[in-house]
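[1] sequence plus the predicted model coming up.
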Amino acid sequence: MCKVTIANTDQSLHFDSDQPNLLTFLEKNQLKPQFHCREGFCGACRCKLNSGQVEYQQEPLAFVRKGEILLCCATPIDDIEIDIPKF
């Protein structure tokens, strides 16, 4: 079970492996990250990956810079810390 830490908060959550991706997992835990397409096309759910590693269930089509991930198609493979933009 991987730990997901949200930067600049006191939240640390344990990723439930039955969740399909980080976006669904965060929503299940009452967090509201930005999103639009839920399929890796638009990049609206882009956030900064401060530490750890993720894998993609499907390779995103949106441009992802080094150090960024798309929550809608990523799952952690070890403990991670992410920085979710606030809008």
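    Thanks, I have it. Residues are numbered from 1 along each chain as shown.
[2] for the rest of this, base every contact and every neighbour count on C-alpha atoms.
    Fine.
[3] for Glu68, give its distance to Asp18.
    Note on Glu68: its distance to Asp18, by CA to CA, to the nearest Å, is 23 Å.
[4] which of those two has more neighbours?
    Under the neighbour definition other CA atoms under 10 Å, Glu68 and Asp18 were set side by side, and Glu68 has more, 15 against 7.
[5] skipping its backbone neighbours, what lies nearest that one in space?
    Among residues not flanking Glu68 along the chain, Lys48 sits closest, at 4.5 Å (CA to CA, 6 or more residues apart in numbering).
[6] use this one as the comparison:
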Amino acid sequence: MAKPVYAVSVEQGADVQAVQFQHAHTLLESLESQNVDVHYQCREGYCGSCRVQLLEGDVHYNEEPMAWVNEDEILPCCCIPKSNLKIKID
């Protein structure tokens, strides 16, 4: 069964980039494969350095992250989209 493909709108400063999530274990992997620059360190949800703001959409965490995140934030290193997303990277 094929995994769903979701549209991901990425805001970085004044730039907005449209990418797709498909065939990746995490949102971070998908963003990297499409040349979206996201800061990261642990890649497992411990440090929180990949934290981005979730403007629209919903995600599923493969495992609950250890790093603390605000209600409007996600950790791309350990989640996958459940819908189309709009995120903001500082």
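    Looks like it came in fine. Just so it is clear, the structure is predicted and the values come from calculations on it, not from any experiment.
[7] related to what we said a few turns ago, now which residue in the second structure aligns to the residue nearest to Glu68 of the first structure?
    In the superposition onto the second structure, Lys48 of the first structure corresponds to Gln53 when matched by TM-score structural alignment.
[8] so how many other residues sit close to its match?
    The local packing of Gln53 of the second structure (other CA under 10 Å) involves 19 other residues.
[9] kindly report the same for Cys73 of the first structure.
    Cys73 of the first structure is surrounded by 22 other residues when neighbours are defined as other CA under 10 Å.
[10] ok so, going back, tell me which element the residue nearest to Glu68 of the first structure falls in.
    strand 46-51 (DSSP states H and E).
[11] what's the mean distance for that strand versus the second structure?
    Average distance between strand 46-51 of the first structure and its aligned residues in the second structure, after superposition and using mean CA distance after the TM-score superposition for the first structure, equals 0.2 Å.
[12] enumerate the positions of that strand that are buried.
    Within strand 46-51 of the first structure, the residues that qualify as buried by neighbour count (16 or more other CA atoms under 10 Å) are Arg46, Cys47, Lys48, Leu49.
[13] now do the strands in the first structure.
    Applying DSSP state E to the first structure gives strands spanning 3-6, 12-14, 46-51, 54-56, 68-70, 74-76, 80-83.
[14] hmm, who's touching the third one?
    The one in question is strand 46-51 of the first structure. The contact list for strand 46-51 of the first structure, computed with CA atoms under 8 Å, 6 or more residues apart in numbering, reads 64, 67-71, 79-85.
[15] can you select the buried ones from those in ChimeraX?
    Written as a ChimeraX command, the selection of buried residues from the contacts of strand 46-51 of the first structure, which uses 16+ other CA under 10 Å, is:
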select :69,70,71,79,80,81,82,83,84
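[16] would you turn the contacts of strand 46-51 of the first structure into JSON lines with distance to Phe25 of the first structure?
    Listed next are the contacts of strand 46-51 of the first structure as JSON lines, based on distance: CA to CA, whole Å:
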{"residue": "Val64", "distance to Phe25 of the first structure": "20"}
{"residue": "Gly67", "distance to Phe25 of the first structure": "20"}
{"residue": "Glu68", "distance to Phe25 of the first structure": "18"}
{"residue": "Ile69", "distance to Phe25 of the first structure": "15"}
{"residue": "Leu70", "distance to Phe25 of the first structure": "13"}
{"residue": "Leu71", "distance to Phe25 of the first structure": "9"}
{"residue": "Asp79", "distance to Phe25 of the first structure": "14"}
{"residue": "Ile80", "distance to Phe25 of the first structure": "14"}
{"residue": "Glu81", "distance to Phe25 of the first structure": "14"}
{"residue": "Ile82", "distance to Phe25 of the first structure": "13"}
{"residue": "Asp83", "distance to Phe25 of the first structure": "15"}
{"residue": "Ile84", "distance to Phe25 of the first structure": "14"}
{"residue": "Pro85", "distance to Phe25 of the first structure": "17"}
